[in-house]
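A.B. asks: take this sequence and fold it.
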Amino acid sequence: VFNAVQANSISSALNNAYGFDKLYVGLAIAGVTALVVFGGIRNIARVAEIVVPIMAILYLLLAIVVLVMNITAVPHVLSLIFKSAFGLEQAAGGVTGGVVAAMLNGVKRGLFSNEAGMGSAPNIAAVATPTPHHPVSQGFVQALGVFIDTLLICTATALMILLSGLLEPGSGLTGIELTQQALSTHIGAAGMHFVAIAILFFAFTSIIGNYSYAENALTYLGAGNKFGFTVLRCALLAMVVWGAVQQVATVFNAADASMGLMATINLVAIVLLSGTVAKLTQDYFSQKKAGQSPTFHAEDYPELRGQIDADIWKR
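C.D. replies: Presented below is the predicted three-dimensional model:
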């Protein structure tokens, strides 16, 4: 489902910038994705992985330029964000449920942005080598990812949109098209093209990443065979094409339902593991306080025996 959202962003951005038909864009994305997941042509994904950090840095730099250009209006916009986020204006106007509605929408979009609590990010953390060599250090890296993704990049986008003056309820201008138009207001037509190219790389790497998550999960569940992978890959391509031609509200509603299900399951696991997490965190800071480089000792956690790969945590 999440890949449908990514495909929708790509097709909408390219349609808005270049007039490309959304169906053809969806088919093209599905074709390139098929080359990666069926044909094993990983170089396509590797190129995108190299370009994405560069595009992210350029995007943030562009946001800074826009903020500097409109520096006098920034305090008002930040105030507007705060009041709208907590429903203060709605509450003052006697509209019940304003706070809940605003916060609920913020939670949904924030959850989609950083995936915190959904259990998907650990798929990436699991293949990384933490430094210091301790699980808690990897946890801090994941927390930093939430900060960069949501508080920096998403806030930068929100500020550029609000500073453009294009956000009008009921105007029909939403999603990636709103971001493109907003940036065009600030820097001209180049803004629309930049967002289209950036979202192409951002969203495509997300599609490949989401597939990797699903493939790993399928293998863990014992269905990692040729038939299982073929069904998964066909479903992936179908969702890409479907998402490319749907309305943005449709794909986000589907994503919200999926996120709710994932978070519900994962939060139960988090609660069950909270004792171990607390013990790990205490161990990490105890070693730091003693002037040591925190190192995980698997033998200190008998409750995890048989549940972790001891070879990963060899000293």
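A.B. asks: from now on I want contacts and neighbour counts done on CA atoms only, so please keep to that.
C.D. replies: OK.
A.B. asks: who's in contact with the helix or strand in which T33 is found?
C.D. replies: Assigned by DSSP states H and E, T33 belongs to helix 22-37. The set of residues external to helix 22-37 that reach it, using C-alpha atoms under 8 Å, 6 or more residues apart in numbering, is 7, 10-12, 14-15, 41-42, 44-45, 204, 207-208, 233, 237-238, 240-245.
A.B. asks: so which of these belong to helices?
C.D. replies: Members of the contacts of helix 22-37 lying in helices (criterion: DSSP state H): 7, 10-12, 14-15, 42, 44-45, 204, 207-208, 233, 237-238, 240-245.
A.B. asks: for the comparison step, fold the sequence that follows:
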Amino acid sequence: MDYINGLVDWANGLFWGYILIYGLLAVGIYFTLRLGFIQFAHFGEMWRCVTSSDKTDKDGISPFQALTVSLASRVGTGNIAGVAVALTLGGPGAIFWMWMVALVGMATAYAESTLAQLYKTHGPDGMYRGGPAAYISRGLNAPWLAAIFSVALILSFGLIFNAVQANSIAEATAAPVEAMLVQWGWVQPATGDEIGAFVVAKLVIGVSLAILAGIIIFGGIPQIARVAELVVPPMAALYLLAAIVALLMNIDRVPGILGGIVLNAFGLQETVGGVAGGVMAAAMNGIKRGLFSNEAGMGSAPNIAAVATPAPHHPSSQGFVQALGVFIDTLLVCTATAVMILLADVTPSEELMGVNLTQAALGDHFGNFGQIFVGVAIFFFAFTSIIGNYSYAENAVVHLGGGKGGIIALRLAAMAMVIWGASQAVATVFNFADASMGLMATINLIAIVLLSGTVTVVTRDYLAKRKVGEEPSFHISQYPDIAPGVNREIWS
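C.D. replies: This next block holds a predicted model:
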């Protein structure tokens, strides 16, 4: 076991210390330049592609549903706890670098989701299916590499990350659930060093979460999309509203806070309050937080992008939708957490960091309501991440030829991991998930760079038609040489 743990730690050091930190940034900058700063020049197009149609069909989900499912996965407890950790370890300047990595990551997200749309096909159930495994297999003619990617995605997003999200919910809600169980007489109150009642409470939470998640995921991706469409927008809106209220309550301090973020990022203003700052600390913590949160280049969100019925009927339109997802996750939701912490009368420290820091900050702004609000936000952020993560893994199972039996097995395994994660410490297995995600992200980055010529051709086709006032519609027959593995029936 020590050998395995050592190997996993070595892999994480390689992926997250070298390959991905620099690779994700480099690829984001590469696509930003190659696509003509598309995330800035055509920011309005992102909103148009989301709002142009709320219709779906038997083959896919709507663009808005695809956005909300990807946000369900992206917006998790990391937006609450992870940002607080970045502030503690990197100072306010970490937020600046988080913004920078999101802005270049929008171009990466556009590229990978455009490819996912282009290479999608119909699955055994008739629904659109695709994602990185599809464009790796058919675009690069490397089915063996696509299989490795799919297995890594199933292990990380389909199983282990769901255990981590369930653990976050259990840690945040176990105490009140324990009190309720004791009041009802279901368990005896703990005395001394006994932890039996607390463990029972976590188990009850895990089983309840698994049942609730099962009701949704056994309805398939259309059911997941409907739930995400109902839950994610109000969830994110309320969180942003809390940040806006905190900002208005402290409006006189806002210019100084924003200026401090920029100055601290370049070492022009010292970090105060016991935070481990410095230019490198700010840069590395901000970059890591941004990459973990927005998932641009990871190869996760393209799995749901492929399932969408795009509006207009062009691969680029879903690329624009998922680029907007990166903006919402990092530039809005993560920034909301940072603003509420920086405007609060709290001091980050080794004792007060992570979710405790965010909870203390909202307590300072809104009293007891603020602390309760954080607990509720953790529940919804984490739970929607569970169903969003599952949807990615289902696509991977279909790619591997799992069929209905494989999908049912995945659903049961995901529910089991929720129960396990709620009642166990998941630190070790989380390290394994990081290594697995690092592998899939590395494979995906290589693939989208090798297919960047295809992305460029498809993007130029879309923008040229918009420029002359024509509704973009992609026809693969006009580009017979760029993508031999594309389904001609879908893009005829």
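A.B. asks: and the TM-score between them?
C.D. replies: TM-score for the superposed chains, counting by TM-score structural alignment, normalised by the length of structure 1: 0.83, backed by 307 aligned residues with a C-alpha RMSD of 3.2 Å.
A.B. asks: buried residues in the helix holding T33 of structure 1, which are they?
C.D. replies: K22, L23, V25, G26, L27, I29, A30, V32, T33, A34, V36, V37 (16 or more other C-alpha atoms under 10 Å).
A.B. asks: aligned to the fourth one, what sits in structure 2?
C.D. replies: In the superposition onto structure 2, G26 of structure 1 corresponds to G206 when matched by TM-score structural alignment.
A.B. asks: how near is that match to W420 of structure 2?
C.D. replies: 7 Å (C-alpha to C-alpha, to the nearest Å).
A.B. asks: top helix in structure 1 by residue count?
C.D. replies: helix 248-289.
A.B. asks: tell me where the stretch 101-250 of structure 2 has strands.
C.D. replies: Remark: strands assigned in the stretch 101-250 of structure 2 by DSSP state E, counting those that start in this stretch are 121-122, 128-129.
A.B. asks: to T459 of structure 2, which of those strands lies closest?
C.D. replies: strand 121-122 (20.1 Å; C-alpha to C-alpha).
A.B. asks: would you check the span in structure 1 matched by that closest one?
C.D. replies: Going by TM-score structural alignment: strand 121-122 of structure 2 matches no residues.
A.B. asks: tell me the buried residues within the contacts of helix 22-37 of structure 1.
C.D. replies: Judged by 16+ other C-alpha under 10 Å, buried ones among the contacts of helix 22-37 of structure 1: 7, 10-12, 14-15, 45, 204, 207-208, 233, 237-238, 240-245.
A.B. asks: compared with structure 2, how much does the helix holding T33 of structure 1 deviate?
C.D. replies: On superposition with structure 2, the mean distance recorded for helix 22-37 of structure 1 (mean C-alpha distance after the TM-score superposition for structure 1) is 2.8 Å.
A.B. asks: before we move on, back to that, mean shift of the longest helix of structure 1 relative to structure 2?
C.D. replies: Compared with structure 2, helix 248-289 of structure 1 is 2.3 Å away on average (mean C-alpha distance after the TM-score superposition for structure 1).
A.B. asks: by contact count, what packs against that helix?
C.D. replies: Contacts defined by 3 or more C-alpha pairs under 8 Å, 6 or more residues apart in numbering; DSSP states H and E place helix 248-289 of structure 1 against helix 2-18, helix 98-114, helix 135-146.
A.B. asks: got TSV for those, with distance to T219 of structure 1 too?
C.D. replies: Shown next, in TSV, are those (distance: least, C-alpha to C-alpha, whole Å):
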stretch	distance to T219 of structure 1
helix 2-18	20
helix 98-114	25
helix 135-146	23
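A.B. asks: what's the match for G28 of structure 2 in structure 1?
C.D. replies: Aligned partner of G28 of structure 2 by TM-score structural alignment: none.
A.B. asks: can you name the residues that contact G28 of structure 2?
C.D. replies: Contacts of G28 of structure 2 by C-alpha under 8 Å, 6+ apart are V104, G105, M106, A107, T108.
A.B. asks: distance to Y128 of structure 2 for those residues - can I get that in CSV?
C.D. replies: Output for those, formatted as CSV (distance: C-alpha to C-alpha, whole Å):
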residue, distance to Y128 of structure 2
V104, 28
G105, 25
M106, 24
A107, 24
T108, 22
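A.B. asks: ok, those residues vs T32 of structure 2, which is closest?
C.D. replies: A107 (5.4 Å).
A.B. asks: tell me the spacing between the closest one and V164 of structure 2.
C.D. replies: In terms of C-alpha to C-alpha, A107 of structure 2 sits 29 Å off from V164 of structure 2.
A.B. asks: more neighbours, the two?
C.D. replies: A107 (32 against 26; other C-alpha atoms under 10 Å).
A.B. asks: quick check, the more buried one in contact with Q322.
C.D. replies: No - using C-alpha atoms under 8 Å, A107 of structure 2 makes no contact with Q322, being 9.7 Å away.
A.B. asks: would you mind measuring from the residue nearest the centre of structure 1 to T264 of structure 1?
C.D. replies: Here the mean C-alpha position of structure 1 is nearest to the C-alpha of S113 (C-alpha atoms, centre = their mean), at a distance of 3.7 Å. Between S113 of structure 1 and T264 of structure 1 the computed distance is 17 Å (C-alpha to C-alpha).
A.B. asks: so who does the aligned residue in structure 2 for A257 of structure 1 touch?
C.D. replies: Matched by TM-score structural alignment, A257 of structure 1 corresponds to A435 in structure 2. By C-alpha under 8 Å, 6+ apart, the contact list for A435 of structure 2 reads V8, D9, A11, N12, F15.
A.B. asks: how about L151 of structure 1, what's its partner in structure 2?
C.D. replies: Checking with TM-score structural alignment, L151 of structure 1 has L331 as its match.
A.B. asks: is it true that that match touches M100?
C.D. replies: No - contact criterion C-alpha under 8 Å: L331 of structure 2 and M100 do not qualify, at 9.4 Å.
A.B. asks: what helix or strand is Q180 of structure 1 on?
C.D. replies: With DSSP H and E as the test, Q180 of structure 1 turns up in helix 175-187.
A.B. asks: what sits up against that helix?
C.D. replies: 9, 12-13, 16, 66, 157, 160-161, 164-167, 190-193, 195-196, 248.
A.B. asks: centre of the chain to it, how far?
C.D. replies: In terms of C-alpha atoms, centre = their mean, to the nearest Å, the gap separating the centre of helix 175-187 of structure 1 from the centre of its chain is 20 Å.
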